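[1] Mind folding the following:
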Amino acid sequence: MTKRALITGITGQDGSYLAELLLKKGYDVYGLVRRTSNINTSRIENILDKINLIQGDMADQSSLISAVKQSQPDEVYNLAAQSFVGSSWSQPIFTGDVTGLGVARLLEAIRVNELNAKFYQASSSEMFGKAVETPQNEKTPFHPRSPYGVAKVYGHWIAVNYRESYGMFVCSGILFNHESPRRGMEFVTRKISNGVARIYHGLDSELRLGNLDAKRDWGYAGDYVEAMWLMLQQKTPDDYVIATGETHTVREFCEIAFEAAGLDWKKYVKIDPRFLRPAEVELLMGDSSKARKALKWKPRVSFKELVRMMVQSDIDLLARESRQKAVAQDYSPVKSGRLKVN
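    Prediction:
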């Protein structure tokens, strides 16, 4: 019998990679999308004809109940969130409502529909924040340093609560930073790779960043969604840290990114105080030994490969956009002679 999966946040980086993975495994894939006039489906354009999109909102209980009832999923992957840490400072209430309470709404939608669906919650390394130990594992206490981190802690513990209170199959993946060419432009990694590409093509002359000393455990999103799936294939539900176990600074990311384009980062990177946060998380590094043993999971793409992949993708993307603009100009009514201008 074909399995059904419901993915919230399917139009995001992780959602798109997970949808592709599940399709390869023969799933019927349903994706929750917000009721907006312009749904950004750019990341799932190549699979739009293979998936089923359902309108709903993590802030609207009735729409989640309806989406679960309509999709009748065997597995639910909750990847929806206001996921940019920086924006959570200016939108703390919205972040708490969607990223935190949204988890409770979705779990409740499964419960009231009386479905025996397995549930994956996208927890975050930002929950550790001002970590009391390095590396961080499943037993490390949480000390979030942003409204986003606080909201994720609520989402994590409400997931645990539903598992313990109702016997639901609920897993949380405490994922450390994971990037790809599909990362949003608001994230520092994509800001760097896109900035390098723009400088490479002569569109910009500098790249402004905040704290270059912040250290993160960066992995490849395509590797990490496989861990999500593996969690829901186990006999018993549990929580797992997913990380590479390596830490790198934003400065190192810059060095490799500019080097990939044949450029010297020191000539182009400028520190801008506007991009410094009220409370900074200086160091995050995960211990994924539990997942490696229990799930037989391990990252495949190295840090350097990831950075180079992102830079090359953005260089190619800007080149394609440039060619498309050139073609559009060549075929414009004025230039082609179809429209005469006095």
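
[2] alpha carbons only for contacts and neighbour counts from here, please
    Fine.

[3] Let me know the next secondary structure element after the helix or strand hosting L22.
    L22 belongs to helix 13-24 when elements are defined using DSSP states H and E. Sequence-wise, the next helix or strand downstream of helix 13-24 (DSSP H and E) is strand 28-33.

[4] Quick check: next helix or strand after that next one?
    strand 52-55.

[5] by how many degrees do the helix holding L22 and strand 28-33 diverge?
    With axes from the mean of the first three to the mean of the last three Cα atoms, to 10 degrees as the basis, helix 13-24 and strand 28-33 are set at 160 degrees to each other.

[6] Buried residues, helix 13-24. List them.
    Residues of helix 13-24 classed as buried: Q13, D14, G15, S16, Y17, L18, A19, E20, L21, L22 (neighbour count, 16 or more other Cα atoms under 10 Å).

[7] Now do the contacts for the last one.
    I take that to be L22. Shown in contact with L22 (Cα atoms under 8 Å, 6 or more residues apart in numbering): A5, D28, V29.

[8] Pull the contacting residues for the second one.
    Remark: with contacts taken as Cα under 8 Å, 6+ apart, D28 is in contact with T2, K3, R4, A5, L22, I51.

[9] To compare with the earlier structure, here is another sequence to fold:
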Amino acid sequence: MPNALITGITGQDGSYLAEFLLQKGYRVYGVVRRASTFNSERIHHLLDEIEFIDADLLDQLSLLRALRLSRADEVYNLAAMSFVGTSFAQPVATGEYTALSVTRMLEAIRFVDWPIRFYQASTSEMFGKVQTTPQNEQTPFHPRSPYGVAKLYGHWMTVNFRESYDLFACSGILFNHESPRRGLEFVTRKISHAVARIHLGLQDKLTLGNLDARRDWGFAGDYVQAMWLMLQQEKPDDYVISTGVAHSVRDFVDAAFDYIGIDDWSPYVETVPQLLRPAEVDQLLGDASKARQKFSWVPTATFEDIVHSMIEHDIRQVAQAEESIKKVSYAFTTQPC
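    Below is the predicted model of the structure:
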């Protein structure tokens, strides 16, 4: 039974990856940072199958301890301060958690006494102000946010440790990937959640920034399989993972409102300048030919599949939450004094 250590296991990708590896027969360890609360919503159904290790990306020794406790054969480094908008407000913290933490993990792997295969979660945001379209492994990088810059540091450190110390270290340059487990701070989930509330009569307006930004959106469940496949290859390398199809934020809004039967969504959507980024990335479109050729990876979910699954999930979730609130309110108001 191989052992896998996942940082960022409570996030969208971490939860799907943990499910995938457990199905493959792995013993899965998750790195969690000690806090007063533990956000286990995405992995609640897996709590009995995952072993958790307290560690912090800012603490080198705790990462080394996590490796020794897990005796990991594979390490998936998914943890980061990953919201692009917040990275402009907290550039230093973004550098610590998204950039320097990669070096700390690589150093820990270098110092243990057994071979480990390492996956680094890189991102299409490293391309930023794109030089060519579509983007592949040879496209020059030009990040346009502190998040993109920090991810680029981690990406090149992974390459450097691979070349300098002969580590089996891979970077997956993943384009945007969504699911019902996406955080509410991301524009796709913000849209699906708001449209669900509008459908249920609980919200009147959805506020957005740039409707014309175009992204290559895939399904997170497909993309974690690509992470695993990278570490099963004979030699380590870096791979772009994408669908090869780009849609605008406007397209996402169209598909979301269309699913609830609204053709003209203009009365429900307001664009506000405060939500525009200081430096915008206009379009990202990936070319995953290398991954397709090397290990036969192809996406299975369409853009419409992703949007519809997110809307369906949020309608159920919001409706259940409202029902719970009503029950609590009824119980409170009917209690005798």
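
[10] Would you pull the TM-score for this pair?
    Scored against TM-score structural alignment, normalised by the length of the second structure, the superposed chains reach a TM-score of 0.98; 336 aligned residues with a Cα RMSD of 0.9 Å.

[11] isn't there a helix covering F119 of the first structure?
    No: using DSSP: H, G, I helix; E, B strand; the rest coil, the assignment for F119 of the first structure is strand, not a helix.

[12] What separation is there between the closest residue to R35 of the first structure other than its chain neighbours and Y30 of the first structure?
    Once flanking residues are discounted, R35 of the first structure sits nearest to Q55: 5.7 Å by Cα to Cα, 6 or more residues apart in numbering. Distance of Q55 of the first structure to Y30 of the first structure, computed by Cα to Cα, to the nearest Å: 10 Å.

[13] Around the residue lying closest to S248 of the second structure once chain neighbours are set aside, how many other residues sit close by?
    Leaving aside its sequence neighbours, S248 of the second structure sits nearest to R214 (Cα to Cα, 6+ apart; 3.9 Å). A count of nearby residues for R214 of the second structure, using other Cα atoms under 10 Å, gives 20.

[14] where along the stretch 201-337 of the second structure do the helices fall?
    Shown for the stretch 201-337 of the second structure, the helices assigned by DSSP state H, counting those that start in this stretch span residues 220-231, 249-259, 289-295, 303-333.

[15] Highest mean neighbour count out of those?
    Greatest average neighbour count among the helices of the stretch 201-337 of the second structure goes to helix 220-231 (a mean of 21), per mean count of other Cα atoms under 10 Å.

[16] ok, the equivalent of H45 of the second structure over in the first structure to L23 of the first structure distance?
    H45 of the second structure maps onto N46 in the first structure, with residues paired by TM-score structural alignment. Taking Cα to Cα as the measure, N46 of the first structure falls 12 Å from L23 of the first structure.

[17] ok, now P147 of the first structure?
    34 Å.

[18] sorry, back to before: more crowded one of Q55 and Y30 of the first structure?
    For Q55 of the first structure and Y30, the more surrounded residue by other Cα under 10 Å is Y30, and the numbers stand at 25 against 14.

[19] May I ask you to confirm that that one is in contact with G56?
    No: look at Y30 of the first structure against G56 with Cα atoms under 8 Å: they stay out of range, at 11.8 Å.

[20] before we move on, the earlier item: want to try CSV for the helices of the stretch 201-337 of the second structure, with distance to R104 of the second structure as columns?
    Output for those, formatted as CSV (distance: least, Cα to Cα, whole Å):
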stretch, distance to R104 of the second structure
helix 220-231, 20
helix 249-259, 36
helix 289-295, 28
helix 303-333, 35
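
[21] Minimum distance to N77 of the second structure: which of those has it?
    When those are ranked by proximity to N77 of the second structure, the top entry is helix 220-231, at 10.4 Å, counting by Cα to Cα.

[22] ok, the counterpart of F175 of the second structure in the first structure - contacts?
    Structural correspondence for F175 of the second structure with respect to the first structure (TM-score structural alignment): F176. Listed by Cα under 8 Å, 6+ apart, the contact set of F176 of the first structure reads S124, S125, E126, D217, W218, G219, V241, I242, A243, L284, M285, G286.

[23] mind redoing it with 10 Å?
    123-126, 136, 216-219, 224, 241-245, 284-288 (Cα atoms under 10 Å, 6 or more residues apart in numbering).

[24] tell me, what's touching Q55 and Y30 of the first structure both at once?
    With Cα under 10 Å, 6+ apart as the test, Q55 of the first structure and Y30 both reach A67.

[25] number of nearby residues for K129 of the second structure?
    Neighbours of K129 of the second structure (other Cα under 10 Å): 18.

[26] who's in contact with the residue nearest to it when sequence neighbours are not counted?
    Spatially, and ignoring its direct neighbours in sequence, K129 of the second structure is nearest to H142 (5.4 Å; Cα to Cα, 6+ apart). When contacts are counted by Cα under 10 Å, 6+ apart, H142 of the second structure touches E125, M126, F127, G128, K129, V130, Q131, G148, V149, L152, V281.
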